[in-house]
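Q: Model the structure of this input:
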Amino acid sequence: MGLRWESVDPEKREVRVWGQRQRVRGEAYEDAPQGRRRLQTLPLPGICVAPLRWQRMRQAAMKEDAREKWEETGYVFTTRTGRPVEPRNVHRSFTRVAKDAGIRVVRLHDARHGTATLLTSAGFPPRVVMEILGHSQIAVTMNVYTLVVQDTQREAVGHTDRLVRGRRGRS
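A: All right, here's what the predicted structure looks like:
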């Protein structure tokens, strides 16, 4: 919700994460994500480029419709009048989209857990996953944000089984 157009570069396929927008005890504010005080540049998946371009066009149409009611904030995702989107409304939309797609409804933040788990089970090094998630310590990534996928457990045990059998055959 804190993503601004100035932080998105679709040509380079990069996004610069410098802050987050949230509401705590009724007060909206922007801050660096959980103790991180540095700018983080991340590669932007190709699948995100077209939707971001579509969002820019959609927002230009909303600005035209709103006329003098439009408030220029620079945010990528806004209300019809350019104001920042409320976190609870994002949650409602995310829940509706998940239900419409027939998938289990989870907390939006759980998408980070899912990303870490998918990248880890795809064989990407924990250090790479840590950098993508913006953690300062690898222990956070591995202990909090990854789940051991059962197929990966079976594969590891199967590999151990093959190693042990191979040694027995040599004796």
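
Q: Could you use CA atoms for every contact and neighbour count after this?
A: Fine.

Q: what residue lies at the spatial centre of the protein?
A: Among the residues of the chain, the one closest to the centroid is Arg112, at 5.5 Å (CA atoms, centre = their mean).

Q: Which residue ranges of this structure form strands?
A: When assigned using DSSP state E, the strands of the chain occupy the ranges 8-9, 14-17, 20-24, 27-31, 40-43.

Q: For the comparison step, fold the sequence that follows:
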Amino acid sequence: MPTSARDPYRSLTRVAGTAGLRVIRLNDARHDCATLLTAAGTAPCVVMEILGHSQIAVATNIHAHAGQDTRREGVSLLDRMPGRHRPDRG
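A: Take a look at the predicted model:
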């Protein structure tokens, strides 16, 4: 029996409704998945494979966006680098 392109969304809606969860678009779920995997330190090639992309750039540039905490952590790592010039704050 052929399936409709909307069948996965209908299934998600049904499962979410049964579980009492808010329904989101499937693409939003993919985006959230990529973002969470990236924030957890998952290698970009693994994120790419999980999402089914053919290139790492798609997974890293389109789906995964660093959250505010991740950006702060990155800047903090730079600040702690040996030899980093720190201006006087006095």
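
Q: where do the helices sit along the first structure?
A: 46-66, 87-101, 110-121, 126-133, 138-144, 150-170 (DSSP state H).

Q: Those helices: which one's closest to Val17 of the first structure?
A: For those, the distance to Val17 of the first structure is smallest for helix 126-133, at 10.7 Å, taking CA to CA.

Q: one step back: wait, what's in contact with the residue nearest to the centre of the first structure?
A: If a contact means CA atoms under 8 Å, 6 or more residues apart in numbering, then Arg112 of the first structure has 133, 145 as its contacts.

Q: And it, what's its match in the second structure?
A: If you follow Arg112 of the first structure across to the second structure using TM-score structural alignment, you land on Arg30.

Q: any idea how far Lys68 of the second structure is from Ala39 of the second structure?
A: In this structure residue 68 of the second structure is Gln, not Lys. Separation of Gln68 of the second structure from Ala39 of the second structure (CA to CA, to the nearest Å) stands at 11 Å.

Q: on that earlier part again, now distance to Asp9 of the first structure too, for the helices of the first structure, in TSV please.
A: TSV is the format used below for the helices of the first structure (distance: least, CA to CA, whole Å):
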stretch	distance to Asp9 of the first structure
helix 46-66	9
helix 87-101	23
helix 110-121	22
helix 126-133	17
helix 138-144	27
helix 150-170	35
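
Q: Tell me which of those approaches Glu27 of the first structure most closely.
A: helix 87-101 (11.6 Å).

Q: quick one: contacts of that closest one?
A: Applying CA under 8 Å, 6+ apart, the set of residues contacting helix 87-101 of the first structure is 1, 22-23, 104-108.

Q: That's all I had, so thanks and see you.
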